[in-house]
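*Asks:* Okay, here's the prediction I keep looking at, along with the sequence it came from:
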Amino acid sequence: MEIEQSNIANLPTKYGKFKIKAYKQNNQEHLAIMSENFESLKEPYVRIHSECLTGDALGSLKCDCGNQLNLALQFINQNGGLVIYHRQEGRNIGLLNKVNAYALQDKGRNTVEANLELGFKDDEREYSIVKYILEDLKVDKLKLITNNPKKIKYIESLGIKITQRIPAITKKNIYNENYLNTKKEYFGHYL
């Protein structure tokens, strides 16, 4: 697997000052967003955030993604750590297909049913870049910010010790209730 890397740069944000590094794997570019004190941390807080343009950038109320990213950046700024921005839009079906899945959800499908109807698996993501980033940044022990048991199992399968799980809980609304219920009932998320 050939991966290109950027240099580390400063990233001042509305959440605070961070360091940022980009990784390119095939046609996807991912980010490591680190607190300024990241290199000195023995057990950093880590959030593996799957890209969601509609939630992260547009403030969509159909999901909890943008709110989870905002909470993670605030938390990492205050407590130190890393957000891996995992650019696999729509559980890695891409933006065009995600919008098609939204149209099916408008007709009553949940996120899993919509993906399956479009010819995809319930979740097309793969995490090899996460392994690469954690190894590159020399993370072998962490406190994981997640509700997703699949991400916990993946990190543990790498031989990385998770010393604590921090929930990433946001508020339900009338638009994301079905989405959150599907995450809980189908994927087993800790909500």
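*Replies:* Received the coordinates, thanks.

*Asks:* Please count neighbours and contacts with C-alpha atoms only from this point.
*Replies:* Will do.

*Asks:* For the residue nearest the centre of the chain, which non-adjacent residue is closest in space?
*Replies:* For the chain, the residue lying nearest the average C-alpha position, counting by CA atoms, centre = their mean, turns out to be residue 49 (1.4 Å). Leaving aside its sequence neighbours, residue 49 sits nearest to residue 85 (CA to CA, 6 or more residues apart in numbering; 5.0 Å).

*Asks:* Let me see the contact set for the one you found.
*Replies:* 30-33, 48-51 (CA atoms under 8 Å, 6 or more residues apart in numbering).

*Asks:* In a strand, it, correct?
*Replies:* Yes - counting by DSSP: H, G, I helix; E, B strand; the rest coil, residue 85 falls inside a strand.

*Asks:* what separates it from residue 178, distance-wise?
*Replies:* Plainly put, residue 85 is 25 Å away from residue 178 if you go by CA to CA, to the nearest Å.

*Asks:* what's the answer for residue 154, then?
*Replies:* 26 Å.

*Asks:* same thing with residue 77?
*Replies:* Counting by CA to CA, the gap from residue 77 to residue 178 is 31 Å.

*Asks:* try residue 111
*Replies:* From residue 111 to residue 178 the distance is 9 Å (CA to CA).

*Asks:* the more surrounded of these two?
*Replies:* residue 111 (23 against 19; other CA atoms under 10 Å).

*Asks:* Go ahead and confirm that one touches residue 100.
*Replies:* No - look at residue 111 against residue 100 with CA atoms under 8 Å: they stay out of range, at 10.9 Å.

*Asks:* Just checking, which helix or strand succeeds the strand of greatest length in the chain along the chain?
*Replies:* When the chain is parsed with DSSP state E, its longest strand is strand 16-25. Counting by DSSP states H and E, the next helix or strand C-terminal to strand 16-25 is strand 28-35.

*Asks:* Put this next to the previous one:
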Amino acid sequence: MGPFSTGDAQVRTRVRIPLTFADGYATTAEAVTFRGLADDREHLALVLGESAETPLVRLHSECLTGDVFGSARCDCGPQLREAVELISTRGGILLYLRQEGRDIGLYNKLDAYALQDQGLNTYEANAALGLPEDARDYTAAAQMLAALGAGELDLLTNNPEKARQLRALGVAVRETVPTGVHETPDNLRYLRAKIEHTGHTISLAG
């Protein structure tokens, strides 16, 4: 499983949770917790749908403002909702990673929002705060997949860095599957920055 040890990463708890979204979509997930992850955080796996030979997997970084409060400044909430349905239909795993604000934290993310209101894009705002443009490391995600026994998988993402890191960690990513484009007037600059700065595979109408 690559150049890191997964020996200490183990499944801790499995519990079934019924999920219902604001638009009425409902499904059931098996929530899985872990011990021994490299960053010692409380990441969560949601196993969805029937077992598939090649599971569909999404690495979703926590976004309190988008996932919980429905902020229109990003596309995180709609991506989470879409991913749960797609994975439930096909069978696979959603890793919910505690990496708020591309892993700079909630308060720093809101500070970056204030700078974006002054004209900086999302990456420039992080840099202006003396923070990494994207501090996320997916070693724990690779450990979680190993602990769940995931072999070859398809990765649901528009972000080439996720596939690059997982492959470097020894995860067999067969192909990437793009998410939908969740464009609004409020997140257009954010999405455009992801395309231009980090090569996200998003086609914008605006």
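*Replies:* On my side now, so go ahead. Source: prediction; values computed, not measured.

*Asks:* And the TM-score between these chains?
*Replies:* Scored against TM-score structural alignment, normalised by the length of structure 1, the superposed chains reach a TM-score of 0.92; 189 aligned residues with a CA RMSD of 1.7 Å.

*Asks:* related to what we said a few turns ago, residue in structure 2 matching the residue nearest to the centre of structure 1?
*Replies:* When structure 2 is aligned by TM-score structural alignment, residue 49 of structure 1 is paired with residue 60.

*Asks:* how about the strands in structure 1?
*Replies:* Using DSSP E, strands in structure 1 cover 3-5, 9-13, 16-25, 28-35, 45-50, 81-86, 141-145, 161-166.

*Asks:* and the fourth one, which stretch of structure 2?
*Replies:* If I follow you right, that is strand 28-35 of structure 1. So strand 28-35 of structure 1 sits over residues 41-48 in structure 2, by TM-score structural alignment.

*Asks:* how many other residues sit next to the corresponding residue of structure 2 for residue 116 of structure 1?
*Replies:* Mapped onto structure 2 by TM-score structural alignment, residue 116 of structure 1 lines up with residue 127. Applying other CA under 10 Å, we find 15 residues neighbouring residue 127 of structure 2.

*Asks:* I'd like the distance between the residue of structure 1 positioned farthest from its centre and residue 50 of structure 1.
*Replies:* Distance from the C-alpha centroid of structure 1, by CA atoms, centre = their mean, peaks at residue 107 (26.7 Å). Distance, residue 107 of structure 1 to residue 50 of structure 1, using CA to CA: 25 Å.

*Asks:* Then residue 160 of structure 1?
*Replies:* Taking CA to CA, one finds residue 160 of structure 1 at 20 Å from residue 50 of structure 1.

*Asks:* ditto for residue 102 of structure 1
*Replies:* 17 Å.

*Asks:* now the top helix by length along structure 2: which residue numbers in structure 1?
*Replies:* Counting by DSSP state H, the longest helix found in structure 2 is helix 76-90. The alignment of helix 76-90 of structure 2 onto structure 1 (TM-score structural alignment) covers residues 65-79.

*Asks:* hmm, who's touching that stretch?
*Replies:* Contacts of stretch 65-79 of structure 1 (CA under 8 Å, 6+ apart): 15-18, 34-35, 45-47, 49, 52, 55-57, 59-60, 82-83, 145, 168-170.

*Asks:* Work out the gap between that stretch and the centre of the chain.
*Replies:* In terms of CA atoms, centre = their mean, to the nearest Å, the centre of stretch 65-79 of structure 1 is found 11 Å from the chain centre.

*Asks:* That one against structure 2, how far on average?
*Replies:* Once fitted to structure 2, stretch 65-79 of structure 1 is off its aligned match by 0.7 Å on average (mean CA distance after the TM-score superposition for structure 1).

*Asks:* List the residues that contact residue 37 of structure 2.
*Replies:* By CA under 8 Å, 6+ apart, residue 37 of structure 2 lies in contact with 8-9, 140, 143-144.

*Asks:* go again using 6 Å as the cut-off
*Replies:* 9, 140 (CA atoms under 6 Å, 6 or more residues apart in numbering).

*Asks:* Next, work out how far apart it and residue 92 of structure 2 are.
*Replies:* 20 Å.

*Asks:* Residue 9 of structure 2 too?
*Replies:* Residue 9 of structure 2 is 19 Å from residue 92 of structure 2, by CA to CA.
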